[in-house]
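> here is my input, please return the structure:
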Amino acid sequence: MSDTFIPGPEAVEIVERENCFRGFYKLDRVHFRHRLFAGGMGPQISRELFVRHDAVCVLPYDPKHDCVVLIEQFRIGALDKSPNPWLLELVAGLIDQDEEPEDVARREAVEEADLTLGALWPISVYYPSPGGSDERVHLFVGRCDSVGAGGVHGLAEEGEDIRVHVLPLEDALAAVRDGRIDNAASIIALQWLALNRAEVRGLWV
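Predicted coordinates for the structure are as follows:
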C-alpha cells in the first residue's frame, strides 16, 4: 500500500454516466476508474447510483420530562424483510432547493407530529448507504414540550398516515436494544442522546 496516495476527486476518472431512470427518485449508472492504494489506476467499474435529495431527521426531546417523541408509519422498504413494516422513526423530510436543514426540521415536526420545536442541536451529517446512494442526512435533536403530543398526523396529499408516540428516553433506548427500533437515524440519535443527556438537559431544562 502506498503511503503517499491521498484520495481526492482527481483520483477518480468518470468514463461515462448514464441516466437509467428519472422519477421522484433518480437512478444513474456510473462507469469509472479510481486510483489504487498500491499505485496506478484500477480497472473500469460500473455501479448503479441512487440519486436522492439530502434529508433531515430530528429527534424531538422534552428535557423537562426526559421523553422523546417518535413517529410510526408504514415503510415500503421494510415490507419484505420485517414482520411489521410500520416503523418507529424520527421526524424526517427531504431538503428542497434553497432550504436550510433547520427549516426542514421545524416544518416536518409540525406536519408529521404537530410539534413546534425550540432549539435544535446538530448531531451529525452522514451518508446512510454510500455504496449505492449519494444521500446525506442532517441529524438533529430538537427541544420540545411533549405534554399533549400524540394523535395521527401527516399530509393527506402525500399519502401520509403518521401516528405519534411519546416515550420515556429509557423506554426508547430499550426499544433500540431489543430491535423494535431498527432504522439507522433513530438508533444514532437515541444513542447520541443517551451519551449526551446530562449536557443537553443541563442547557435545556
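
> can we go C-alpha only for contacts and neighbour counts from here?
OK.

> from residue 13, how far off is residue 38?
Between residue 38 and residue 13 the computed distance is 17 Å (CA to CA, to the nearest Å).

> quick one, strands of this protein?
12-22, 26-34, 45-51, 55-62, 67-74, 86-89, 91-94, 120-126, 137-143, 152-153, 162-168 (DSSP state E).

> buried ones in the second one, by neighbour count?
Okay, so that is strand 26-34. For strand 26-34, the neighbour count (16 or more other CA atoms under 10 Å) marks 27, 28, 29, 30, 31, 32, 33, 34 as buried.

> one more, please, to line up against the first structure:
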Amino acid sequence: MTGRPGVDIPDHRGRTGLHLAGRDLKRNPDVRIRDVELTSQGWHVLRRTTFDYRRRDGRWETLQRETYDRGNGAVVLPYDTERGCVLLIRQFRYPAYVNGHPDGMLIEAAAGLLDADDPHTAIRREGAEELGILLGPLTHVLDAYMSPGSVTERLHFFAAPYTPADRVDAGGGVEEEGEDIEVLELDFDEALAMTLDGRITDGKTLLLLHWAALHGPFAPQQNASRASVRVG
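Next comes the predicted model:
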C-alpha cells in the first residue's frame, strides 16, 4: 500500500502527521473534534475538520470547516521620530491582484513567518532581509488573528526605532524565495494619510500606523514629551 505524503510518509518538506492537528483539542467543552482530513499540502497546509458544536440553546450540530495553516508570523513598524518617518515596503501580492487591486503592488509593513524562531528573532531576521536594517529595541504592540474564519495564523506585532546608521544593506528580501521588495522610507504623516485615501490597504500595516498615531511613537503625548525635552 502506498503511503500518503504528509500523513504517514514525509512530504516535500519532510513532514508527517499533518492530519493530526487539532484532533486532541478539548479546551472547549462545547466542541468535539470528529475527524481531520488533509486536503492539500503545498508549502502550507489545507485541512478539513469535522466537529460537533453545541449551540447556545443546547442543541448539538455537526459542522465542517477548512483551515489554511501557514504557521504564525511577525510584523514590524520601524520608526524614526527625529526625522518623522517610517520604513515600509512595496511588493507584488497575487491574491490582492486577483481580487480587485489595480496592480497587486501593496505597500506594507515588513513581515514574515516565524518558521522555527521565536517572534523577536524572526522579526529581526525580516528587518535585515527585507529592509536591510538592524532594528533597535522592539516594542511588542499586540498579537492578532487576522483572518480567523479560515486562516490559523497568529500575527505578532512589533515597533522598533531605527536611524540611517542602522542600515546594513539595501534590503529587498531573499531572491531565492521569490522576493522582490522595494524599501520605502515615508514621512509618517504621509503614510497615515495613505491609509485613509486607499493607497495603503494592507490590514497589518493599517493597524500599526494607526497604533503609532494614537498610542505609539507619533501619539500626541509622545510628541509633547519630546518637545518638552528639546525645550528643556
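
> hmm, back to that, now, the most widely separated pair of the buried residues of strand 26-34 of the first structure?
Using CA to CA, the two most remote members of the buried residues of strand 26-34 of the first structure are 27 and 34, lying 21.0 Å apart.

> how far does stretch 155-171 of the second structure sit from its chain's centre?
Relative to the centre of its chain, stretch 155-171 of the second structure is centred 16 Å away, using CA atoms, centre = their mean, to the nearest Å.

> neighbouring contacts of it?
Stretch 155-171 of the second structure has contacts (CA atoms under 8 Å, 6 or more residues apart in numbering) with 72-81, 119, 128-146, 181, 183, 208.

> residues near residue 108 of the second structure, how many?
23 (other CA atoms under 10 Å).

> quick check: the aligned residue for it in the first structure?
Counting by TM-score structural alignment, residue 108 of the second structure corresponds to residue 89 in the first structure.

> deepest-packed of the strands of the first structure, please.
Most buried of these, by mean neighbour count (mean count of other CA atoms under 10 Å): strand 55-62, with a mean of 27.

> quick check: angle from it to strand 67-74?
Between strand 55-62 of the first structure and strand 67-74, the angle comes out at 140 degrees (axes from the mean of the first three to the mean of the last three CA atoms, to 10 degrees).

> quick one: strand 55-62 of the first structure to the second structure mean distance?
Following the fit onto the second structure, the mean deviation recorded for strand 55-62 of the first structure is 0.6 Å by mean CA distance after the TM-score superposition for the first structure.

> elements contacting the helix ranked longest in the first structure?
In the first structure, with assignment by DSSP state H, the single longest helix is helix 184-204. Helix 184-204 of the first structure sits against strand 55-62, strand 137-143, helix 169-177, with contacts defined as 3 or more CA pairs under 8 Å, 6 or more residues apart in numbering; DSSP states H and E.

> go again with 10 Å.
strand 55-62, strand 67-74, strand 86-89, strand 91-94, strand 120-126, strand 137-143, helix 169-177 (3 or more CA pairs under 10 Å, 6 or more residues apart in numbering; DSSP states H and E).

> dump the ones you listed to TSV, plus distance to residue 105 of the first structure.
Shown next, in TSV, are these (distance: least, CA to CA, whole Å):
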stretch	distance to residue 105 of the first structure
strand 55-62	6
strand 67-74	14
strand 86-89	14
strand 91-94	7
strand 120-126	9
strand 137-143	8
helix 169-177	20
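
> among the ones you listed, which comes closest to residue 194 of the first structure?
helix 169-177 (7.9 Å).

> for that closest one, which outside residues touch it?
By CA atoms under 10 Å, 6 or more residues apart in numbering, the residues outside helix 169-177 of the first structure that reach it are 61-63, 65-70, 88, 166-168, 179-183, 186-188, 190-191, 193-194, 197.

> let's see that with 7 Å instead.
66, 67, 68, 181, 182, 187, 190 (CA atoms under 7 Å, 6 or more residues apart in numbering).

> just give me the match in the second structure for the last one.
Spelled out, it's residue 190 of the first structure. In the second structure, residue 190 of the first structure lands on residue 209 (TM-score structural alignment).

> quick one, what contacts its match?
residue 192.

> what separation do you get for it and residue 43 of the second structure?
30 Å.

> check residue 224 of the second structure too.
Distance, residue 224 of the second structure to residue 43 of the second structure, by CA to CA: 47 Å.

> excluding chain neighbours, what is closest to residue 147 of the second structure?
residue 153 (7.8 Å; CA to CA, 6 or more residues apart in numbering).

> that neighbour contacts residue 72, correct?
Yes - with contact defined as CA atoms under 7 Å, residue 153 of the second structure counts as touching residue 72 (4.7 Å).

> ok, those two, which is more surrounded?
Neighbour tally, residue 153 of the second structure and residue 72, criterion other CA under 10 Å: the higher count belongs to residue 153, 20 against 17.
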